[in-house]
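Q: Sharing a sequence plus its predicted fold:
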Amino acid sequence: MARTIHFNRSSSRSARHFSSASIFHSSTSDSPSAASVSSSFLSKFTSLGPQPRTQVLDGNQLQLLSLTLDRPTLYADSPHLSNAAPPPAGTPLPPGYHLVYFTPAFLEGELGADGTDRSYNPDSPFTRRMWAGGEVRWPRKDGGVLNPLRVGQEVRETTKVLSAEPKVVRKTGEEMVVVGVEKTFENEDGVAVVDRRNWVFRKALPTDGPKHNPPQPCVGVSPSQSPPEPSSPTSKVHSRSLKQTPVTLFRFSALTFNGHMIHYSLPWAREVEGHKSIVVHGPLNLISILDFWRDVRGRGGKLDEFSVVPESISYRATSPLYADEEYRIFLDEDGKEGKVQIYSPTGDVAMKAEIKAF
């Protein structure tokens, strides 16, 4: 039986986009249900088993990501990266930077109509993928010793499907499939990163349907947006404003080899998907949160590159963010853990996260 999803206020904008898009999907009574597609998908990947890949971590990819994020150095005492040599072998990857490795490798003709790779897509019509959230862990060995991924290492990524569940949006009755995937990254010293992701698959959209939404202007940060109250007497609330340009989104798409057109094609994002502009990547927001965490933790140069790696982060995307709009990240941290909220210019919570320090 399909589960019902309840959208709160912070996700209402996202729900409006999804519901308006579903109007133009031509579904019939004999279309496969989310429940049957979920069952078929899970059966297929259970029989396939875990999927391994091996890759040597390239310093050039790490350099380009840091520059894309407008960070000229990896760490406080690291060399400047602009127009310079890439980080040498042995350089540890900052938390979250593994996301630009083990990218999908498909011919363009093998991609979906929206440009996404179809490696873990359920069957039609549930092929419209969105990154909904997940959890990343950085396991420590005995004695609390971190095992970081490093430039030059040969790393093994193992991907396995954990779940596939049918769900329903209560307000619209729209069906969807939620897929849970786990990626484990191992080097010569064992497991370094465990990355669990949840993908939402909605029904595919036609590319020749009517226009969904008229263009809407992007806006700046709401002046009424105030920091949340500290969660405890010992915690402090830190804030950071960010604005991702179309160039940043294009370069991040290129580095992750992500062809999803909502991130770089304004006509597709507006006219097909119903967004007002191109959409900021969920993984890019995740990296921005982790960068903010390590900047706060490492102020004054008191912590080395290993101390700023958390034990884990769990996160959930609730509302889209758009290029050229300034938004704010609030981090409530007490030294042992952090609670993060990203607010859109309209005051909606776009992403929530909880960070645990080791």
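A: That came through fine. Numbers count the residues shown, from 1 in each chain.
Q: When you work out contacts or count neighbours from here on, use the C-alpha atoms and nothing else.
A: Fine.
Q: Start from the N-terminal end of the stretch 201-350 of the chain and give the helices.
A: Here the stretch 201-350 of the chain has its helices, by DSSP state H, counting those that start in this stretch, at 246-255, 266-267, 282-297.
Q: can I get these in JSON lines with mean neighbour count and distance to Ser47?
A: JSON lines is the format used below for the helices of the stretch 201-350 of the chain (neighbours: other CA atoms under 10 Å; distance: least, CA to CA, whole Å):
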{"stretch": "helix 246-255", "mean neighbour count": "18", "distance to Ser47": "31"}
{"stretch": "helix 266-267", "mean neighbour count": "18", "distance to Ser47": "39"}
{"stretch": "helix 282-297", "mean neighbour count": "20", "distance to Ser47": "29"}
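Q: let's bring in a second one:
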Amino acid sequence: MQSTLDPDILQTWVNKAEMREDVLRAAPANLMEMTLDRDATLKIGDVLPPLWHWLYFLQSAPLSALGRDGHPARGGFLPPVALPRRMWAGGRFGFFHPLHIGVQVQKHSVIKDVALKTGRSGPLCFVTVRHEVQDTDGLAFWEEHDIVYREDPAPDATARLTAPVGNDWQHSETVHPTEVMLFRYSALTFNGHRIHYDRDYARNVEGHAGLVVHGPLIATMLMDLAQRVSDGSMPRSFEFRAASPLFEGAPFSLHARRQGDAVNLSAATSEGRLAMQATARF
């Protein structure tokens, strides 16, 4: 389908829906544990950690149906936005009960909103997708995620500096992202986006400083940290917002601060500047 920025055409995608089914097999969860440098311990009947559902319901397409960035070409479930760069901007979750490894699950997805805006770098298009995941006990959680489409950067463009995250944190740890970590997560999520494994493409086409750490992987790490500082409790809600990319080979830090029923979280660059902000509530 021909890509477009015609708002009337793009609005026809609002309320477009699809449904996917999957079985929460133990193998992907065990491979994720090892990707996080842990022993593989999860088995049938265990609780699937929050956000690890991204290892399931994988989107697939033949090689001939992929766009230049490695994603499936647009115009199917997602609207055919005529802007070349696609990124996760953030997401929100409401949790009702945990999912367990081994169960069959359904994910009902709908395009909630398509909005065209103009930013500092030119035209932007924000697409909000809502998912509801259910098992035999009913609705387990809902998720809304925001996708932003934008132009390629100008050759002389410089990255915008985000604010420092400061030092007022109760828990902090450092992550050393490697090419293998990014490759494994791309493989586990069947994510063909070339910014995560094709260094020349990431630098020369999309204008990044190097291979980009997946936004969902960073969000998963922040959710994991929030649970660890909350005695393993299951969250009631979680929201995150990406501020700037993180790159392979550049250590980044995760931070958490508990305030009442909330855990405030951030991921920061090696210079201490904000890359992702999040809040989990228990």
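A: Received the coordinates, thanks. Here the structure is a predicted model, which is why all the values come from computation and not from measurement.
Q: What TM-score do the two superposed chains give?
A: Here the TM-score for the pair of chains, by TM-score structural alignment, normalised by the length of structure 2, is 0.89; 272 aligned residues with a CA RMSD of 2.2 Å.
Q: could you redo the helices of the stretch 201-350 of structure 1 as TSV and give each row distance to His238 of structure 1?
A: Shown next, in TSV, are the helices of the stretch 201-350 of structure 1 (distance: least, CA to CA, whole Å):
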stretch	distance to His238 of structure 1
helix 246-255	24
helix 266-267	33
helix 282-297	8
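Q: Which among these is found nearest to Tyr101 of structure 1?
A: Comparing the helices of the stretch 201-350 of structure 1 against Tyr101 of structure 1 with CA to CA, the closest turns out to be helix 246-255 (8.4 Å).
Q: which residues touch that closest one?
A: Helix 246-255 of structure 1 has contacts (CA atoms under 8 Å, 6 or more residues apart in numbering) with 61, 64-65, 68-69, 100, 259-260, 263-264, 278, 280-281, 284, 323-324.
Q: Closest one of those to Lys211 of structure 1?
A: Distance to Lys211 of structure 1 across the contacts of helix 246-255 of structure 1 (CA to CA) is lowest for Ile278, with 15.6 Å.
Q: residue in structure 2 matching the closest one?
A: Aligned by TM-score structural alignment, Ile278 of structure 1 pairs with Leu211 of structure 2.
Q: go on, Thr158 of structure 1?
A: Match for Thr158 of structure 1 (TM-score structural alignment): His108.
Q: what does Gln61 of structure 1 give?
A: Checking TM-score structural alignment: Gln61 of structure 1 goes with Pro28.
Q: Its match: what's it in contact with?
A: When contacts are counted by CA under 8 Å, 6+ apart, Pro28 of structure 2 is found next to 55, 188.
Q: can you confirm it is in a helix?
A: Yes. Pro28 of structure 2 sits within a helix when classified using DSSP: H, G, I helix; E, B strand; the rest coil.
Q: Could you check how far it is from Leu188 of structure 2?
A: 7 Å (CA to CA, to the nearest Å).
Q: Please, where are all the strands along structure 1?
A: 3-5, 51-56, 126-137, 140-141, 145-146, 154-169, 175-187, 190-203, 236-243, 312-317, 326-333, 337-343, 349-356 (DSSP state E).
Q: For the fifth one, give me every contacting residue.
A: The list of residues contacting strand 145-146 of structure 1 from outside it, by CA under 8 Å, 6+ apart, reads 138-140, 192, 306.
Q: hang on, the earlier thing: Ala15 of structure 1: which of the helices of the stretch 201-350 of structure 1 is closest?
A: helix 282-297 (16.3 Å).
Q: Tell me roughly how far that closest one lies from structure 2 on average.
A: Compared with structure 2 after fitting, helix 282-297 of structure 1 has a mean deviation of 0.8 Å; criterion: mean CA distance after the TM-score superposition for structure 1.
Q: count of neighbours near the match of Ile278 of structure 1?
A: 25 (other CA atoms under 10 Å).
Q: Test my guess that it contacts Ala250.
A: No. Counting by CA atoms under 8 Å, Ala250 is not a contact partner of Leu211 of structure 2; they are 10.1 Å apart.
Q: Quick check: neighbours shared by the two?
A: Counting by CA under 8 Å, 6+ apart, nothing touches both Leu211 of structure 2 and Ala250.
Q: Quick check: the gap between Glu135 of structure 1 and Leu99 of structure 1.
A: Glu135 of structure 1 is 13 Å from Leu99 of structure 1, by CA to CA.
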